[in-house]
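A.B. asks: My questions concern the predicted model and sequence given below.
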Amino acid sequence: MANRQSFTHRIRVEAHAVWLAVRDPRTPLFAKLVGLLVGAYALSPIDLIPDFIPVLGLVDDAVLIPLGVWLFEKLVPAGLMTEHRAAAEAASQRPVSRWGVAIVIALWALIALVVYEFLMLGYD
């Protein structure tokens, strides 16, 4: 179980480092686009293969995110990812903001409600 936690932690740190590097002005535009895709996929609750599908649901995260981070790292200047990885690792040691989690959940619920209402307009 410790390996799974450390792998999960590593994925979270890598995704955060990519997010930090995307916001860095030293990052080339194409790398920023790749980084945005990697970050959006890593942080999105919507997966290419849903997590509830046995084995395959978790394998896509375990393959696609590291592959995207590897590609992103190849596109940025040398040392840039190392710098942002250190910042992301330091940030991972801080406590989690419960308000931040609540806001994200509320936003997703609001989006789901708006989509539901939009889809139900045709049935009234």
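C.D. replies: Noted; the coordinates are in hand.
A.B. asks: C-alpha only now, for contacts and for neighbours.
C.D. replies: Noted.
A.B. asks: Contacts only, for the nearest residue to Pro77 once chain neighbours are set aside.
C.D. replies: With sequence-adjacent residues excluded and distances taken as CA to CA, 6 or more residues apart in numbering, Pro77 is closest to Thr27, at 7.2 Å. Neighbouring residues of Thr27 by CA atoms under 8 Å, 6 or more residues apart in numbering: Ala21, Val76, Pro77.
A.B. asks: Included below, for side-by-side comparison, is a second structure:
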Amino acid sequence: MFANTLKTLKAWARRLKANLILLWVCCRQPDIPWLPKTVALVTVAYALSPIDLIPDFIPLLGYLDDVILLPLGIALAMRSIPAPLLARCRPQAETMAGQRLSLKGRWIMAALFVLIWLALAWAVAEAVWRR
């Protein structure tokens, strides 16, 4: 029973990864509408961000946001992207999902993530201290 559950969880995680890559490939297309692009980018950014809504060190609740929010974001983005665009991007995403992704030269994106989270933390701290 435990082995079947583990296999199911691994398959689910692979589908999530493949869908995140598909969302990223779709976002890079020039003909994607702005609303699905925004939803997809926020979902991918949340998945890649090292900072969670609920920190992972909190027992059970820390992983609950990843188990609930991430699939919901993926489902919402996938439903809002036009089907022909998804079909056109799926082969490239499947190819990328089978490869190990190289992050070489992506330090600018990592720095951007850090700056965004620092700006958000600063804004929250300012709002709390002004009270």
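C.D. replies: Right, received. Where do you want to start? If you're wondering where the values come from, they're calculated on a predicted model, not measured in any experiment.
A.B. asks: element containing the aligned partner of the residue nearest to Pro77 of structure 1 in structure 2?
C.D. replies: In structure 2, Thr27 of structure 1 lines up with Ile32, judged by TM-score structural alignment. Using DSSP states H and E, Ile32 of structure 2 sits within no helix or strand.
A.B. asks: same check, this time on the one 3 residues further on
C.D. replies: Counting by DSSP H and E, the element that carries Leu35 of structure 2 is helix 34-48.
A.B. asks: That helix packs against which elements?
C.D. replies: Here helix 34-48 of structure 2 touches helix 2-27, helix 61-80, going by 3 or more CA pairs under 8 Å, 6 or more residues apart in numbering; DSSP states H and E.
A.B. asks: what's the last one aligned against in structure 1?
C.D. replies: Going back to what we said before, that points to helix 61-80 of structure 2. Going by TM-score structural alignment, helix 61-80 of structure 2 sits over residues 56-75 in structure 1.
A.B. asks: mean per-residue distance, that stretch to structure 2?
C.D. replies: Compared with structure 2 after fitting, stretch 56-75 of structure 1 deviates on average by 1.5 Å (mean CA distance after the TM-score superposition for structure 1).
A.B. asks: starting at the chain centroid, how far to the lengthiest helix in structure 1?
C.D. replies: In structure 1, with assignment by DSSP state H, the single longest helix is helix 98-120. For helix 98-120 of structure 1, the separation from the chain centroid amounts to 18 Å (computed by CA atoms, centre = their mean, to the nearest Å).
A.B. asks: can you list contacts of that helix?
C.D. replies: Applying CA under 8 Å, 6+ apart, helix 98-120 of structure 1 turns out to have no external contacts.
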